[in-house]
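Undergrad: Prediction below, plus the sequence it came from.
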Amino acid sequence: MRSRHTLVLFLLLGLFRTLHSQPAVAPPKLAVIIVVDQMRADYIDRFQRDWSRGLKRLITDGAWFRNAAYPYLGTVTCPGHATISTGAFPHVHGIPANQWWDRDAGRQMACTEDPAVTNLGYDGPGQEHNSGYRLKVPTFADVMRTERGAHVVTLSVKTRSAIMLAGHGGDAVTWMSEPLDTWLTSTAFARALVPEVKTFIAANPVDADFGKSWTRLLPASRYRDPDDDQFERPPPGWTQAFPHAFNGTAGKPDASFRVQWDISPFADAYTGRMAAALVETMRLGRHDTTDVLGVSFSATDRVGHKFGPRSQEIQDQLARLDRTIGDLLDRLDAAVGKNQYVVALSADHGVTPIPEQLQRAHLDAGRVNINDIVARIESKLGPALGAGAHVAKLDGRDMNLYFLPGVYQKLVASPALLADVVEAIESVRGVRRVYRAEQLRSVPAAGDAWLRAAALSYVEGRSGDMVISVRPQWISSAEAATHGSATSDDQRVPILFMGNGIKPGRYDQAATPADIAPTLAKLCGITLPNAEGRPLTAALR
């Protein structure tokens, strides 16, 4: 009798688990992840009155999580996209930065670099070698593809953005080469060029935009900031003021033209058109499962680095992106069916304003001198360890400090010398704190929020021997503006959902971009094995 009751109990428990994993409503036909690279959370409050199409529709008809932020230090593109796609933070998904010092190779290694694969060029020779194999956990798209047979399409101008949204496979994973001279995929994702992608690129050459000009979309009175700020750093061939012509520096569609095109809304418009075309030609959303589309729009990041977040260029870029996303949603309505798909939109990081603009307003801001940090370290280590270099690499883009082989071990063995080096680094203007590797190997549950942020970004074997955090409103880059800190400028981003299974509204609960993939997974009836985020059930029907 007892065994029969036990059997019934197990059957009921199994039924409960099955029902618990199933979505409350029919799964969407298509799950869409949109990343707006470098979109600060406050851009919605500042600029939404300019929007009437895609961004406006997402805010009005969707669920807007207004209190969303990354909890970690390394707020840059590759970790951000990996966090969105996996539901995990860098210490779990394995991507601490856009690049890191490979101790064995003795050089910088890109987050998507993979010598075992070959890139395939659509409109030029294949260059570089890229895949998602450095990602340590599966993405939402990976699980949908392997467990549900989903068709997966991701694309971006940036290599790391397209690949991190896809993960370890996909039907069409597409990006531009670093010199911006050809669209690419790799043998990690395809045995040959994808015909639908090849057809679109052949019919829509980027060079068709040569000779055009980026002009202001809105009436002059609508712009909040001055047009011509002396601290903006436009690319060669442009001034700080509108209009910005796509003529290159030599009057022909060469590399300088491609750089100008890349730092403009035209790059996003092209990406949006390609995404819509691939949905139609690859029949996404019309298979017997939920397909996955990942689109990362890179131009807001490119523009923000050159002109800063307090510029007419950023305001205009977002007004034009509103139209681009509107066109994409319209074509999804036609191809898949309105309310038959779900969209999640977020950003991979925010951005800190141009320090010189902040200084002009008498705020504590500035640029950390990387060479000064290295010089102070060497001045401490030379007398103790001998003449010559001891620092292998300090990259201002992520502030990970790597010592030459054996040096850090000697520091750890000499606490007084180690303390001297830490003190020397922290004495540099703009540096807030130095964290040692041994402090970051476990994530504290509470307490020091800055230490926790650094630990969430730490990946053993990839992160530096020391990690340097800068003070709020300080940066360590030659760009006009940048990101990569554990401050609200860089951590706070929007999270928006719209479509199938979503309850529209404004939600003030705390959220992180790691919640996006688990929320989509719940809608699709799957489980992400390594997710640290949780489904945002308040916005689910």
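TA: Noted; the coordinates are in hand. Predicted model, so just to flag it, every value in this text is computed and none were measured.
Undergrad: going forward, measure contacts between C-alpha atoms and count neighbours the same way
TA: Fine.
Undergrad: Find the residue closest to residue 517 in space, skipping its chain neighbours.
TA: Leaving out its chain neighbours, the residue that sits closest to residue 517 by C-alpha to C-alpha, 6 or more residues apart in numbering is residue 87, at 5.2 Å.
Undergrad: Count residues in the vicinity of the one you found, would you?
TA: Residues lying near residue 87 (other C-alpha atoms under 10 Å) number 31.
Undergrad: who's in contact with it?
TA: By C-alpha atoms under 8 Å, 6 or more residues apart in numbering, the contact set of residue 87 is 139, 513-518, 528, 530-534.
Undergrad: Filter these down to the ones in helices?
TA: 516-518 (DSSP state H).
Undergrad: And the contacts of residue 87, which is closest to residue 206?
TA: Of all these, residue 139 has the smallest distance to residue 206: 30.3 Å, by C-alpha to C-alpha.
Undergrad: How many neighbouring residues does the spatially closest residue to that closest one that is not a sequence neighbour have?
TA: Sequence neighbours aside, residue 86 is the residue nearest to residue 139 in space, at 4.3 Å (criterion: C-alpha to C-alpha, 6+ apart). Neighbour count for residue 86, taken as other C-alpha under 10 Å: 36.
Undergrad: my guess is residue 86 meets residue 140, correct?
TA: Yes - between residue 86 and residue 140 a contact is recorded at 5.8 Å, counting by C-alpha atoms under 8 Å.
Undergrad: before we go on, here's another structure to hold up against the first:
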Amino acid sequence: MKKTFLTGLAVLIALVSFAQGTKKPKLVVGIVVDQMRYEYLHKFKDRYTDGGFKRLMDEGFMMKNAHYNYIPTYTGPGHSSVYTGTTPATHGIVGNNWYVRDLGRMIYCAEDSTVSAVGGTEKNGKISPRNMLTTTITDELRLSTNQRSKVVGVAIKDRGAALPAGHLGDAYWFDKNTGEFMTSTYYKEEVPKWLKKFNNKKLAQKYLSNTWKPLYNIKTYVQSVEDNNEFEVPFIGRETTDFPYDLEELMENNDGIGLIAGTPFGNDLTLDMAYAALEGEELGKGDETDFLAVSFSSTDYVGHRFGPSSVELEDTYLRLDQGLEEFFGYLDKEYGEGEYLVFLTADHAVADVVNYFKSMDVPTGSFDSRFALTQLKGFTRANYGEGDWILNTSNDQIFLNRPLIAEKDLDLEEVQRDIADFMLRFDGVKEAYTAADMKRFEYTEGRKHLLQMGFNHKASGDVLLILEPAWLTNSSRGTTHGTGFIYDTHVPVLFYGWNVKPGQSSKYCTITDIAPTISMLLDIRIPNGASGQPIQEITD
């Protein structure tokens, strides 16, 4: 009898263990905060609510030393790398836009001429993930359940929705001409009923009827520089860059309804859309794990215009924090604490404003690409004869006229090296590498390694430049990103919720580790081009 009882107990324990081992979260929420530096977590922490960013930091697991592991650090490559677990060298999204030799023109990372708009305006609807050459973690989730799991991507920017949603999910983005969210025939043949209902609320127009004022007394924004300064880019029609901003008045000369993207209310609108997608698609309400990919684009627009030390940026993050607190409270209520899994990261960070650094005598500068190109064209004609030797310059890369080089019986590698050496003459250019270098050698450290991880044999240029630290191209007011320096690579990586124990680590990790980590947590296949590794502090 005792033996029978013990055997039955062992079977019961095994069954319970099996059930616990196979349990999955109801929902995964991937959050990308466009252009968010890691330092913003701490810089504004004293002003954050308990339930927003601080909830993830204090109750989730935080990787304090997480970085992008390639150049260039742009939005398209960033979203792709987070969700594929690999770099542009493999997934193929080598920029937001890049030059294609066979076409003789620039292409956009998410463009697709074979599809049409569904909702919105036609020119903003030719969007799909087809330029991305590998699977995403969202694809792998769908494949693991024979596509019973649902995946939805939501963002103001089309690339911020389409690339995370992968090849098998649905994506919705903002159409600045109509103020509505839209999709394309890659995903749907008609606008879902729930989206029509959402769009009919005309929330963008309602937000833009407001005046953007600081959330708190402006004297309390001690982490930011003086509000009115010479470092920021004023809105068209205004000479100054200080609060308040009458949005209704600014609309006429600042992209109409599209103005909302450059205000914190763009993040509010994105959250509104996230709620609508959760409810309209009934995400997390079925038998399988579903996935919501949300990208907050407005932090990037505000950051570009005003810079990382501005009152406007601080205010934007304080407002986003409040929105996240409400969002996480909603998830608690709808799915239950511990029943959903969240990760939060950024698609890149950002450089400081050149004029701001100059005002403090910190080494910085602006590389004059137009002057350099003029000089380069003169150099090539003087050395190789008349002809259009330079087809394109973009993303700090130079594309040479290879057919002309062959026609003149010149050695391509020698021409690449000549031009790389010539470019080192210019102030602001720190390093120059050739495509031949990238193909021949395997670099394992330093900026040349980051450059190689972003180098695609078919899509990248003949000569690749790296500027000096804190130098930007053609920049004085406002700022940008794209380099492999710490200010552009260091981003937040936080996991929270289902099967995630609180903690933190200063161990180096890369954003390409996020997708493999999610794969291990969900016990599904790692994306097929992944080069990152699971973060063991979280998975083990």
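TA: Now that the structure is in, tell me what you want to look at. Predicted, not measured: the structure shown is a model, and the values here were computed from it.
Undergrad: Mind checking the TM-score on these two?
TA: Superposed pair, TM-score by TM-score structural alignment, normalised by the length of structure 2: 0.90. Supporting alignment: 514 aligned residues with a C-alpha RMSD of 2.2 Å.
Undergrad: which SS state does the counterpart of residue 207 of structure 1 in structure 2 fall under?
TA: With the correspondence set by TM-score structural alignment, residue 207 of structure 1 lines up against residue 205 in structure 2. What DSSP: H, G, I helix; E, B strand; the rest coil gives for residue 205 of structure 2 is helix.
Undergrad: check contacts around residue 205 of structure 2.
TA: Taking C-alpha under 8 Å, 6+ apart, we find residue 205 of structure 2 in contact with 179, 257.
Undergrad: That one and residue 262 of structure 2: what is the separation?
TA: In this view, residue 205 of structure 2 and residue 262 of structure 2 are 14 Å apart by C-alpha to C-alpha, to the nearest Å.
Undergrad: Which part of structure 1 matches stretch 504-524 of structure 2?
TA: Matched against structure 1 by TM-score structural alignment, stretch 504-524 of structure 2 falls on residues 506-526.
Undergrad: distance between the ends of the matching stretch?
TA: Counting by C-alpha to C-alpha, you get 26 Å between the two ends of stretch 506-526 of structure 1.
Undergrad: show me where the stretch 351-500 of structure 2 has helices.
TA: Ranges of helices within the stretch 351-500 of structure 2 are 354-359, 369-384, 402-407, 412-423, 435-440, 446-453, 486-489, based on DSSP state H, counting those that start in this stretch.
Undergrad: So which of those helices is the most surrounded?
TA: Mean neighbours per residue, mean count of other C-alpha atoms under 10 Å, is largest over the helices of the stretch 351-500 of structure 2 for helix 486-489, with a mean of 23.
Undergrad: what stretch of structure 1 lies opposite it in the alignment?
TA: Going by TM-score structural alignment, helix 486-489 of structure 2 sits over residues 488-491 in structure 1.
Undergrad: once aligned to structure 2, how far is that stretch on average?
TA: If you overlay the two and look at stretch 488-491 of structure 1, the average distance to its match in structure 2 is 0.4 Å (mean C-alpha distance after the TM-score superposition for structure 1).
Undergrad: Which residue of structure 2 sits opposite the residue nearest to residue 139 of structure 1 in the alignment?
TA: Per TM-score structural alignment, residue 86 of structure 1 is aligned with residue 84.
Undergrad: distance of its match from residue 77 of structure 2?
TA: Going from residue 84 of structure 2 to residue 77 of structure 2 by C-alpha to C-alpha gives 10 Å.
Undergrad: average gap between the helix or strand harbouring residue 341 of structure 2 and structure 1?
TA: Residue 341 of structure 2 belongs to strand 340-345 when assigned by DSSP states H and E. Aligned to structure 1 and superposed, strand 340-345 of structure 2 gives a mean residue distance of 0.3 Å (mean C-alpha distance after the TM-score superposition for structure 1).
Undergrad: which outside residues touch that strand?
TA: 25-33, 36, 331, 491-499.
Undergrad: one more time with 7 Å
TA: By C-alpha atoms under 7 Å, 6 or more residues apart in numbering, the list of residues contacting strand 340-345 of structure 2 from outside reads 25-33, 491-498.
Undergrad: Centre of the chain to that strand, how far?
TA: 15 Å (C-alpha atoms, centre = their mean, to the nearest Å).
Undergrad: before we move on, what about stretch 8-22 of structure 2?
TA: Relative to the centre of its chain, stretch 8-22 of structure 2 is centred 42 Å away, using C-alpha atoms, centre = their mean.
Undergrad: Tell me which residue is most central in structure 2.
TA: Centroid-nearest residue in structure 2, with C-alpha atoms, centre = their mean: residue 347, separated by 2.8 Å.
Undergrad: Count the residues that sit near the closest residue to it other than its chain neighbours.
TA: In space, and not counting its chain neighbours, residue 347 of structure 2 is closest to residue 78: 4.2 Å by C-alpha to C-alpha, 6+ apart. Neighbourhood size, residue 78 of structure 2 [other C-alpha under 10 Å]: 31.
Undergrad: Then residue 536 of structure 2?
TA: By other C-alpha under 10 Å, 10 other residues sit near residue 536 of structure 2.
Undergrad: how close does the residue nearest to it when sequence neighbours are not counted sit to residue 497 of structure 2?
TA: Counting by C-alpha to C-alpha, 6+ apart, residue 517 is the residue found nearest to residue 536 of structure 2 once chain neighbours are left out, at 7.9 Å. Remark: distance between residue 517 of structure 2 and residue 497 of structure 2 (C-alpha to C-alpha) = 14 Å.
Undergrad: ditto for residue 532 of structure 2
TA: 22 Å.
Undergrad: The two: which is more packed in?
TA: Comparing residue 532 of structure 2 with residue 497 by other C-alpha under 10 Å, the one with more neighbours is residue 532, at 24 against 20.
Undergrad: Quick check: the more buried one touching residue 87?
TA: No - counting by C-alpha atoms under 7 Å, residue 532 of structure 2 stays clear of residue 87, with 9.0 Å between them.
Undergrad: residues in contact with the match of residue 86 of structure 1?
TA: Residue 84 of structure 2 touches 134-137, 515, 527, 529-530, counting by C-alpha under 7 Å, 6+ apart.
Undergrad: residues in structure 1 matched by stretch 35-42 of structure 2, start to end?
TA: Under TM-score structural alignment, stretch 35-42 of structure 2 corresponds to residues 38-45 of structure 1.
Undergrad: I am finished for the moment; much appreciated.
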